[in-house]
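Student: Model the structure of this input:
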Amino acid sequence: MSGVLGADSRRVAAVDIGTITARLLVADVSAGKITEVERSTDVTHLGEGLVESGVLSAEAMERVEEVIARYAATMIRLGVEEYRCVATSASRDAANSFEFAARLSALGVAPEIVSGYEEARLAFSGALWGIEGDGVLVNDVGGGSTELVWGDSGGTGVAIRHAASIDVGSRRVTETYLHSDPPDALELKRARRWVRERFAPFFSAMPGPPSVSISLAGTATTLAAIDQRLEVYDAERVHGVVLARERLEAITASLASMTLAERRMLPGVHPQRAGVIVGGGLVLDAVLEGAGLDSTIVSEHDILYGIVLDVGARLARAGDGESG
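Tutor: All right, here's what the predicted structure looks like:
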């Protein structure tokens, strides 16, 4: 719910346009404190067919445009002072991404097609908001890419030691390897091998072993919801869940044995995410395998938090400049 802004609070918004979802967070930010005002998530499948065609389809762009028009109205209604909209993997890959960006800008929401490193930085910053620890591995399994960031968080802020955005994601794995319904053993084997090979250089170059893993985004939160046997998705119950790798493997194997129609009926699984959740499970499992960890902490604090922190800090600096 929206509240009354404090004297030093700034109402800001973050928009994340990913390969599978578009998301909005409106929040009041003050001295590093985040108070959520409104949050929306819409499954848009912007990257549908991108692996084969190399372009964003007209239908996919129209789905996102419809959502972004609604987000623009929400930001106006809630009195947002400043926003930042980032477009990630699908927009980076598509040959027609500048056309897509122009179409969204015409709706009043201008997207930045951010680099993989910037996406990783924002995810790391958001995940470690309010957390202190050394050797933390933050992983954000998206539809088209996975951001892996190893670093520290303390009183002076976050320090990234090793980071990469790797073109491995739930939709990319699904469209490249998992063609049968349900996927057959050979498809699953080939997908696992490919994901491991793609992640190997990151883990071999990591300066030290991670102390803990924090997993962000829809793959991790959906698998956590299944693990917790939630009938209806509940972000508060998902946030902070410790998902054991053994349990992750069992859930992924169970999902892989089902048809798409069966997965769509599962409690806790968004019907429009059912088609890519097996691929996502394979990716997340490969992250834990490469890191040598037997569990991960699932977090709802992700790139959206990183974005609103960035926007809030920028406004604070601007205010200091005006008063100086």
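Student: Only C-alpha atoms from now on, for both contacts and neighbour counts.
Tutor: OK.
Student: Next, please give the residue ranges for the strands of the stretch 101-250 of the chain.
Tutor: Ranges of strands within the stretch 101-250 of the chain are 111-113, 133-141, 146-154, 157-166, 212-216, 242-244, based on DSSP state E, counting those that start in this stretch.
Student: Dump those to a markdown table, plus distance to residue 64.
Tutor: Converted to a markdown table, those look like this (distance: least, CA to CA, whole Å):
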| stretch | distance to residue 64 |
| --- | --- |
| strand 111-113 | 12 |
| strand 133-141 | 20 |
| strand 146-154 | 21 |
| strand 157-166 | 23 |
| strand 212-216 | 22 |
| strand 242-244 | 31 |
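Student: got TSV for those, with mean neighbour count too?
Tutor: Output for those, formatted as TSV (neighbours: other CA atoms under 10 Å):
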stretch	mean neighbour count
strand 111-113	19
strand 133-141	24
strand 146-154	23
strand 157-166	18
strand 212-216	24
strand 242-244	18
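Student: Among those strands, which comes closest to residue 32?
Tutor: Counting by CA to CA, residue 32 lies closest to strand 157-166 out of these; the figure is 10.5 Å.
Student: and the closest one, how far from the chain's centre?
Tutor: Taking CA atoms, centre = their mean, to the nearest Å, one finds strand 157-166 lying 15 Å from the centre of the chain it belongs to.
Student: That one packs against which elements?
Tutor: With contacts taken as 3 or more CA pairs under 8 Å, 6 or more residues apart in numbering; DSSP states H and E, strand 157-166 sits against helix 116-127, strand 146-154, helix 185-205.
Student: please give me the structure for this one as well, since I'd like to look at both together:
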Amino acid sequence: MESDQVQSDHFQSSRTRPGRVASAGFGAVGCDSPDHGAVGAAAVGPEPAAEERVLRPGPVFAALDVGTNNCRLLIARPARGGFRVVDAFSRIVRLGEGLSRTDRLSDEAMGRTLSALKVCRSKIRRRGVTALRAVGTEACRRAGNGAEFLERVESETGIHVEIISAGEEARLALAGCAPLLDPALPRAAVFDIGGGSTELMWLELRRGRPYLIDQVSVPLGVVGLTERFGGDRVSPDSYRGMVAEVREALRPFAQRNALAREVARGRVQMLGTSGTVTTLAGIRMGLPRYDRSQVDGTWLSRADATAIAGDLRALDFQGRASQPCIGRDRADLVIAGCAILDGIWETLPVPRLRIADRGVREGILAELAAAARRP
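Tutor: Have a look, this model is predicted:
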């Protein structure tokens, strides 16, 4: 019987260098957002025949993001100017559950994550992946046993997961969503609300290309805040407390970059990539089921976001779980996400933001595709 373990030397290693942000096009990235537990299986375009999945020649790229809340995989083939997604997987694993109290990954969280990674391993084998980059983010960075857990992952699955810095995480997320930036505006703020941390980047656009001016990572994410403030009925005082923590954590960053002044001049656009903003956008659009193709690239006004967040705070866990763009897996986390978004908006009071249902994985795939095109 063929071994079900991924052989590590089957993959080309991928290491990238910081610098100007890559903004490779995505080709036809046609998958529903895998970040929403209520979605079910992601749609990834036409399914090739079984023999094509295994035998079709040419490079196949994979990007794997082991996050604080989600384990997410994208598999793609090169396409003109970018790549085309052929398979996707996501599972809410809550790897960072309890981390804010113990600074260690729990046995239960590691077990859930390892189970999800074994599914990823099977998909990687079936699709004949030739180049893989797998990264671990805040939970793996912060946990005292994070490196030990990833050694176990490699031993049991053959997948080497690289713990990346907050700066590299932000850079990859930006590389993934940069095509959505408006080249007509000279400044941009791009944020990513994660399970264990929130990243904010301040950019200058030169001839339509984004260059990083400054960035900050604050250890405030939806999982940690939910554990501290609750995820069922959140009182107005608790909600305001979360917003204030985010605002104060971002204050030094805002002051040294004169963000308020730039916003007042009308020179700033804002782009958000996270389950929080895609959820709010899906609710605002009245979607009966989350649909990435409708949400990615759309706009959300601050007024609409504030109204939706208020409606969600009036519901209990069950009420939020019944929302088709939320579901049970995220019903306790969405209020903390709204509070983080409010804190960002108080720091950068632009009237609206653009929604990106893309991020670290797409950034990895864009860079793998670009590397494959180079001689």
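Student: quick revisit: relative to residue 248 of structure 1, which of the helices and strands packed on strand 157-166 of structure 1 is closest?
Tutor: helix 185-205 (14.2 Å).
Student: Can you state the residues of structure 2 onto which the closest one aligns?
Tutor: Helix 185-205 of structure 1 corresponds to residues 236-256 in structure 2, going by TM-score structural alignment.
Student: where exactly do the strands run in the stretch 1-150 of structure 2?
Tutor: Ranges of strands within the stretch 1-150 of structure 2 are 61-66, 70-79, 82-92, 131-136, based on DSSP E, counting those that start in this stretch.
Student: nearest to residue 186 of structure 2, of these?
Tutor: Closest approach to residue 186 of structure 2 among the strands of the stretch 1-150 of structure 2 (CA to CA): strand 82-92, 25.0 Å.
Student: Pull up the aligned stretch in structure 1 for that closest one.
Tutor: The aligned range for strand 82-92 of structure 2 is 33-43, by TM-score structural alignment.
Student: In structure 1, which residue is most central in space?
Tutor: For structure 1, residue 217 is the residue whose C-alpha lies nearest the centre (CA atoms, centre = their mean; 3.7 Å).
Student: So what does that one match up with in structure 2?
Tutor: By TM-score structural alignment, residue 217 of structure 1 lines up with residue 274 in structure 2.
Student: returning to that earlier point: which one of the strands of the stretch 1-150 of structure 2 is the most hemmed in?
Tutor: Most buried of the strands of the stretch 1-150 of structure 2, by mean neighbour count (mean count of other CA atoms under 10 Å): strand 61-66, with a mean of 26.
Student: quick check: it aligns to which part of structure 1?
Tutor: Per TM-score structural alignment, the counterpart of strand 61-66 of structure 2 in structure 1 is residues 12-17.
Student: Make a markdown table from the helices and strands packed on strand 157-166 of structure 1 and add distance to residue 92 of structure 1 to it.
Tutor: As requested, those are arranged in a markdown table below (distance: least, CA to CA, whole Å):
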| stretch | distance to residue 92 of structure 1 |
| --- | --- |
| helix 116-127 | 9 |
| strand 146-154 | 13 |
| helix 185-205 | 18 |
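Student: I'd like to know which of the ones you listed lies nearest to residue 300 of structure 1.
Tutor: Each of those has some distance to residue 300 of structure 1 by CA to CA; the shortest is helix 116-127, at 7.9 Å.
Student: what does the closest one rub up against?
Tutor: Contacts to helix 116-127 of structure 1, defined as CA atoms under 8 Å, 6 or more residues apart in numbering, come from residues 88-89, 138, 140, 147-149, 158, 160, 163-166, 214, 216, 299-307, 309.
Student: what's the mean deviation for that helix versus structure 2?
Tutor: Here the mean offset of helix 116-127 of structure 1 against structure 2 after fitting is 0.5 Å, by mean CA distance after the TM-score superposition for structure 1.
Student: counterpart of that helix in structure 2, which residues?
Tutor: Under TM-score structural alignment, helix 116-127 of structure 1 corresponds to residues 166-177 of structure 2.
Student: buried sites along the matching stretch?
Tutor: By neighbour count on 16 or more other CA atoms under 10 Å, the buried set for stretch 166-177 of structure 2 is 166, 167, 168, 169, 170, 171, 172, 173, 174, 175, 176, 177.
Student: Same check on stretch 185-200 of structure 1?
Tutor: Taking 16+ other CA under 10 Å as the criterion, stretch 185-200 of structure 1 shows 187, 188, 191, 192, 194, 195, 196, 199 as buried.
Student: What separation is there between residue 293 of structure 2 and residue 55 of structure 2?
Tutor: Noted for residue 293 of structure 2: a distance of 29 Å to residue 55 of structure 2, by CA to CA, to the nearest Å.
Student: Between these two, which has more neighbouring residues?
Tutor: A count of neighbours by other CA atoms under 10 Å puts residue 293 above the other of residue 293 of structure 2 and residue 55, at 14 against 11.
Student: That one pairs with which position in structure 1?
Tutor: In structure 1, residue 293 of structure 2 lands on residue 236 (TM-score structural alignment).
Student: likewise residue 108 of structure 2?
Tutor: Residue pairing (TM-score structural alignment): residue 108 of structure 2 is matched to residue 59 of structure 1.
Student: residues in contact with the equivalent of residue 213 of structure 2 over in structure 1?
Tutor: In structure 1, the residue matched to residue 213 of structure 2 (TM-score structural alignment) is residue 161. Contacts here follow CA under 8 Å, 6+ apart; on that basis residue 161 of structure 1 touches 149, 150, 151, 152, 207.
Student: Residue 161 of structure 1 and residue 150 of structure 1, how far apart?
Tutor: To residue 150 of structure 1, residue 161 of structure 1 is 6 Å away according to CA to CA.
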